[in-house]
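A.B. asks: have a look at this prediction, sequence included:
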Amino acid sequence: MYVVHNRIEVTAEQAAAFEETFTASMRATLNGVPGLRRSLLLRPAKAGGAYVSTMEFDSADDFRAWMRSDSFKAAHSDTQAPGMQAPSAIELFDVLEDFAA
């Protein structure tokens, strides 16, 4: 499994609009993406913390294919949407262990 984290720094003033816009975009653009197992939007537990968008793919190739897809283009087409101009940092991981209790 291949996991992608995107840490997104959203101001407190934009938080509610960001959450609404981002989750609507997830619902509209991610259904049926090949190799995508799950996508999460995590709200920071502490004020001022970064949001984290997490995507789990079957493989790095599936992630790269999504980055070239119409789904990706649609999800990132509104450059004026809340949070789209926010600083972000992408982190990429290969899953070493997946333990479910």
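C.D. replies: Here it is on my side, so go on.

A.B. asks: when you work out contacts or count neighbours from here on, use the C-alpha atoms and nothing else.
C.D. replies: Noted.

A.B. asks: give me the residue at the spatial middle of this protein.
C.D. replies: Nearest to the mean C-alpha position of the chain, counting by Cα atoms, centre = their mean, stands S53 at 3.4 Å.

A.B. asks: so what's that one closest to, chain neighbours aside?
C.D. replies: L41 (4.5 Å; Cα to Cα, 6 or more residues apart in numbering).

A.B. asks: could you look up the SS state of the one you found?
C.D. replies: Following DSSP: H, G, I helix; E, B strand; the rest coil, L41 is assigned to strand.

A.B. asks: and the contacts of whichever helix or strand S25 is part of?
C.D. replies: Using DSSP states H and E, S25 falls within helix 15-29. Contact with helix 15-29 is made by V10, S39, L41, S71, F72, A74, A75, A81, P82, G83, as judged by Cα atoms under 8 Å, 6 or more residues apart in numbering.

A.B. asks: second structure follows, compare the two:
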Amino acid sequence: MITVANRIYVKPEYHDAFEQRFRERAGMVDTMPGFVSNMVLRPVKDGEPFVVLTVWDSREAFDAWTQSDAFRQGHARSGTLPREAYSGPNVLEIHEVVTSTAPRAT
């Protein structure tokens, strides 16, 4: 399993529009083979990035998503913010999951 974190630096005056963009996303990733989950994390301190975090069964599943027509269509449909909305370049991080925990069923 892997996580993909896209750290996106958005100016404070564009935070609401950025969040709305994800609330209205096309959702095409949700049906991709190997997709596990998607979260959009809001920064709690000024100057820190939003983090769009996805979890995948494998690196191959993520790579297949980024090379798919659904990826291109989903990103085209989601709309974009103007260039001035961003305060820095995006940073993409991919990590392998070494260990993971969840609440135990009772």
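C.D. replies: That came through, no problem. Worth saying up front: this structure is predicted, and the values here are computed from it rather than measured.

A.B. asks: rewinding a little: the residue nearest to the centre of structure 1 should be in a helix, yeah?
C.D. replies: No: counting by three-state DSSP, S53 of structure 1 is not part of a helix but strand.

A.B. asks: residues in contact with it?
C.D. replies: V4, H5, N6, R7, I8, S39, L40, L41, L42.

A.B. asks: ok so, going back, in strands, which of the contacts of helix 15-29 of structure 1 fall?
C.D. replies: Those of the contacts of helix 15-29 of structure 1 mapping onto strands are S39, L41, per DSSP state E.

A.B. asks: narrow the contacts of helix 15-29 of structure 1 to those that are buried.
C.D. replies: V10, S39, L41, S71, A75, P82, G83 (16 or more other Cα atoms under 10 Å).

A.B. asks: show me the two of these that sit farthest apart.
C.D. replies: By the measure Cα to Cα, V10 and S71 form the most distant pair in these, at 23.1 Å.

A.B. asks: any idea what M32 of structure 2 aligns with in structure 1?
C.D. replies: Residue pairing (TM-score structural alignment): M32 of structure 2 is matched to V33 of structure 1.

A.B. asks: whoops, I mixed them up, V98 of structure 2
C.D. replies: Aligned partner of V98 of structure 2 by TM-score structural alignment: L96.

A.B. asks: the residue of structure 1 positioned farthest from its centre and M84 of structure 1, how far apart?
C.D. replies: For structure 1, the C-alpha farthest from the mean C-alpha position belongs to A101; by Cα atoms, centre = their mean, that distance is 25.0 Å. Using Cα to Cα, to the nearest Å, one obtains 36 Å as the distance from A101 of structure 1 to M84 of structure 1.

A.B. asks: ditto for D98 of structure 1
C.D. replies: When D98 of structure 1 is compared with M84 of structure 1 (using Cα to Cα), they lie 31 Å apart.

A.B. asks: who has more neighbours, the two?
C.D. replies: Counted by other Cα atoms under 10 Å, D98 of structure 1 and M84 do not tie: M84 has more neighbours, with 17 against 6.

A.B. asks: ok, that one - contacts?
C.D. replies: M84 of structure 1 neighbours (Cα under 8 Å, 6+ apart): H76, D78.
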